[in-house]
Every structure is written in structure tokens, then in C-alpha cells.
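# Next comes the sequence, and after it the predicted model I'd like to discuss.
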Amino acid sequence: MSRTSPIGAFDSGVGGLSILSEIRRLLPVEDLIYVADSAHCPYGVKPIEDIRQRSLEVTDFLIGLGAKLIVVACNSACVAGLDQVRAKYRQIPIVGVEPAIKPAHNVTRNGKVGVLATNLTLNGERFSILVEKYATGVEVYTQPAPGLVEIVEAGAIETPETEKLLRKYLQPLLEKGIDTLVLGCTHYPFLRPVAQKICGPQVVILDTGLAVAKQTARILKLAELETNRTSAGTEMFYTTGEPNAVRSVISKLWGNSQVQVRKANV
């Protein structure tokens, strides 16, 4: 592991690209490796032990590729296994993600915040602690959203069916009068344009992509692991699923039709 080693990141599928894109914008000269664990997607409906095991196995794969820092770019994986990943791989910095409750507390004007996430995230202890710690004086309304991850995995972002399902989940939150919406799953930022259309301009929509990118940069600096190269960084994409199918979706979400996706046997 050296300064020129890559940053590794993973998610149950392509959702973590919402985090990776912010890392790329903030750290343009760092090399990036991303694993979409598509063969086991979505994580949010699986037993915690299974998600924890996948998180450990994929982290091991990324370390095997020489990653100098790992971003667990999946809320469900963080709920299920972030502590275990950090405990096992003490020699390498591990960055997790969490719903943007603290920023929402600072942004809301009327004290009503909605959170869209998986059941696993909403029912987890980490989420309860976040709300207790940062949402004092704020009403937090939660809404599980089954099916949205699968929509993003299929690349079906702006379709009538997507808008219909998203409206079904957002309507109860809008009826509560929320003025701030937290996207509590890394897949959901890709649905932001549709969500904003449904919510209207008066609702502020938050995700954690930029915050995670800033934390990644901060930890690299503290650990003296920032690359010392000046040329543009590269990206390598892997999937445990079918590479050609995943490549078509990653190409769309990453905005580059030339991306290559390799098979990850993990």
C-alpha cells in the first residue's frame, strides 16, 4: 500500500457510484476501484449476517487489489457490517456512509424532515442513534422504499413507472409537510430529478455523497496517503454479476460509454 495505490469502494450494486462520482470530482488524480456486488443485490432485504459476510469478502477482494482506503458506499452494508469490517481490517482506513440527518437538522425551516431508505437502515441502531443525537427539536418521518434499488439497477431512472412508485413513497411524507428530504440509500440520488419534480422546489433534497468524499479526502491527508501524481486518475469497475449487463448501467450512470467492467470472483 502506497500513496499511488487506489481508493476502493463497494455497494450491493451500482448505487455507490453516487458516492464514487463525488470522490472523483473532489479527488481527480486518485485511482479508483469499484465493486458492484450485483449477484447479491439488493442487500436491504437480506439477513444481517449475509450482508456482513459479503461486506467482509468484498473488502478482502479490494484489499487484494491493493486498495489504500475502503469506502463502504452502501447504507445497508454499514448498518450490518461496518464495525466488523473496521475490526478485521485495522491496517487500512475504512469510510462508511450514513443518512444526512445532521445536515437536514441544519437545513430544515419548519422542523419536518422526511427520510427515504431501506427497512434495514431505518430499523438499525445506527439510524436511531443519528436521530437521537442530531434531530433534537425536529420531527423525522421515515418511509421505506422497496423496489427503488431495483429500478436504479435496471437503469430505468426516468420512466412513468418509476415516477409512480416514487410518488407513492413520497406522498405520505409530503402530507406531513416536510420541507427537507433525506435520501438514505446510495442508489436514491440517481432518482433525485424525479423526486424533485414530485416534491417541488420548496423541498430541499439531501444525500451524503459530498460529505463522504470530503471525509475520504480528510482521512487520506491525515494518513499521508494522498497520491503524489498529477495526472488524471483512472477507474476500474468490477461486478459479481454479469459484466455486460452491469456495464450498460454503469456507462449510463457514470456518463461514459467507454467504461470497462470486469468480473469479480468473490
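Okay, I see it.

# contacts and neighbour counts: CA atoms only from here.
Noted.

# Now do the same contact list for Glu30.
Remark: with contacts taken as CA atoms under 8 Å, 6 or more residues apart in numbering, Glu30 is in contact with Thr4, Pro6, Ile7, Arg24, Glu226, Thr227, Ala232, Gly233, Thr234.

# The fourth one - that's part of a strand, no?
This points to Arg24. No. Remark: Arg24 does not belong to a strand; assigned using DSSP: H, G, I helix; E, B strand; the rest coil, it is helix.

# another one to put next to it:
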Amino acid sequence: MHAPPPSAPILFFDSGLGGLTVLGPTRALLPTAPFVYAADYAGLPYGKKSDEELAARVPALLGRLVERYQPRLAVIACNTASTIALGHVRAALDLPIVGTVPAIKPAAEMTKTGVIGVLGTEATVRQPYVDDLSAKFADGKTVLRHGSPGLVTGAEAKLRGEAVDREVIARAIAGLRDQPGGDAIDVVVLACTHFPLLRDELQAVAGPDVRLIDGAAGIARRIAYLTEGQLWPGAPAPGIAVFTRSDERPPPPLAALAPYGIGSIETI
């Protein structure tokens, strides 16, 4: 495989803006790496879609993006898309693909009570993949799951500068706490890349004795490892954000994306 040119970007893909929580730590490790951030606003929210629909949609859309932007590596910065479509994407595309999976392994190592909460989309928390992670890394622990689509909407609203509905936050935490054994939860896995955008709000409701964790730092390290030794531009340049066209949901203002190093917006 030929070494990519310095200008070849890293492609980040998510249903919406949650993948920015993966982009941030990646830019901290690879500050001059060019990047394209793609959000499938026409398909948001993924948590409401069937497995079959996502297994077809995600590889097809990523194929278009890879053809257009010629990335050196693609990151599916979305737990739902990764748990359902990662294998399909890897089979369809001839470049390295990094997925995002719930951080159950570090949560199991961290818990003192043996009770872990997993907050994700409805699609993610029902996946057999989460069963497998729990069996492999959290044997002997209690893993409680709750699907909270309202947190995706809340995270998108917050990044646009809009108010976050506090009832949505309260319902999400109650969805874990109200399950048998839920009062003993001391670690909550944020199993959707949108959810760390609401970390402060979730922490305030969960309480100081609960640790919130996600996998973004580990994904960034994986990207750095896979691109080790490759050439990068000598100085950082603004990234591109590309959105699938949606009549219901226009792209956010550029000012909301600028803190993440994004300098322009495109639609497809």
C-alpha cells in the first residue's frame, strides 16, 4: 500500500455532531493532520433506524465520501453505526477503518461496586455486540443499559447554543437508576459520541460519586498508531465539515464548529 500524501485527510463520520468529541482528542495528538468531518443529517437520528437500513446506508455513504475526499483513514465516530455497520464498511472500502465501541472494558476495571451503567441510543444498547463486550470484559459485573434518544437531540441543541431540556437529562439518568440494582451504579459508559457534549449536565444529575467515561481518547490513540510514520503538513489548516442535505435540519452555524478547527461547510 502506497504511503498517503501529506494532504490526505482523516475522515470522521457520524450521524450528527457527536463525532466532534472524537475529533477533539485526535487533533490534540495530531495537530497538523488535515481532516474532513462528515455528518449524515439526512439520516439523523440513527438510533431510530433499523439495523438493516444502517447496514446498507452507512457503507454506501462512506463510499461516496471516500471517493470525494480521498482520505488516508476513516473513523466511524458513532457507536450505533459502528456496532451495526463496521464489518460491512470494512468489507466495502479499501482503507483503514476505525470504529467506536462502548467503553465497557475500562468501566469494568474502574467500578468499585460492580454495577456499570451504559447510556446509548436505543439501537446501540440492544446490540448483541454490547452483550459480547459485557461477557468478555465485565464478567461477574452487573451491566445496566438504557437507550436515550433525547440526549442526541439535547447535544445537537447545546452545540447550536440552544437550551438543553433538563428533563431529558433527568430521564436518562433515571432510566439507569430505576432498574434493579441501579442505585449502586458508580460508573456510566457514555456509549454515544453525542453524549460527552452533555457531560456537565449528566454529571450534575448523576452525582459526584459516579464517573462518566467514553472511548474518545482511546480512539485518538488508535488513529495515531495507525498513521505512525506517515507524513503530515507542516502546519495545521482548517478542516471541512460536510453534511448530507436535510430540509428539516440545516447545518449549524460555522461559529459553532470553529472551535473544533473547522473552517468551511459543504453539503452533499
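Right, received. Where do you want to start? Quick caveat, the model's predicted, so the values are computed rather than measured.

# sorry, back to before: between the contacts of Glu30 of the first structure, which has the most around it?
Counting neighbours by other CA atoms under 10 Å, Pro6 leads those with 28 neighbours.

# now for Pro93 of the first structure: what does it line up with in the second structure?
Per TM-score structural alignment, the equivalent position to Pro93 of the first structure in the second structure is Pro96.

# now do Val140 of the first structure
For Val140 of the first structure, the aligned position in the second structure is occupied by Val143, per TM-score structural alignment.

# thinking again about what came up before, next, format the contacts of Glu30 of the first structure as JSON lines and append distance to Thr159 of the first structure and secondary structure.
Output for these, formatted as JSON lines (distance: CA to CA, whole Å; DSSP: H, G, I helix; E, B strand; the rest coil):
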{"residue": "Thr4", "distance to Thr159 of the first structure": "41", "secondary structure": "coil"}
{"residue": "Pro6", "distance to Thr159 of the first structure": "36", "secondary structure": "coil"}
{"residue": "Ile7", "distance to Thr159 of the first structure": "34", "secondary structure": "strand"}
{"residue": "Arg24", "distance to Thr159 of the first structure": "28", "secondary structure": "helix"}
{"residue": "Glu226", "distance to Thr159 of the first structure": "41", "secondary structure": "coil"}
{"residue": "Thr227", "distance to Thr159 of the first structure": "41", "secondary structure": "coil"}
{"residue": "Ala232", "distance to Thr159 of the first structure": "35", "secondary structure": "coil"}
{"residue": "Gly233", "distance to Thr159 of the first structure": "34", "secondary structure": "coil"}
{"residue": "Thr234", "distance to Thr159 of the first structure": "32", "secondary structure": "coil"}
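
# What segments of the stretch 151-268 of the second structure are helices?
Secondary structure of the stretch 151-268 of the second structure by DSSP state H, counting those that start in this stretch: the helices cover 166-177, 199-206, 216-226, 254-257.

# scratch that, the stretch 1-150 of the first structure
Counting by DSSP H, counting those that start in this stretch, the segments of the stretch 1-150 of the first structure that form helices are 17-26, 48-64, 75-88, 101-107, 119-122, 125-134, 148-153.

# Counting neighbours, what do you get for the closest residue to the match of Pro93 of the first structure other than its chain neighbours?
Using CA to CA, 6 or more residues apart in numbering and skipping residues adjacent in sequence, the residue nearest Pro96 of the second structure is Leu73, 5.1 Å away. Other residues near Leu73 of the second structure come to 21 when the count uses other CA under 10 Å.

# just Asp200 of the second structure next, same as before
Here the number of neighbours of Asp200 of the second structure (other CA under 10 Å) works out to 11.
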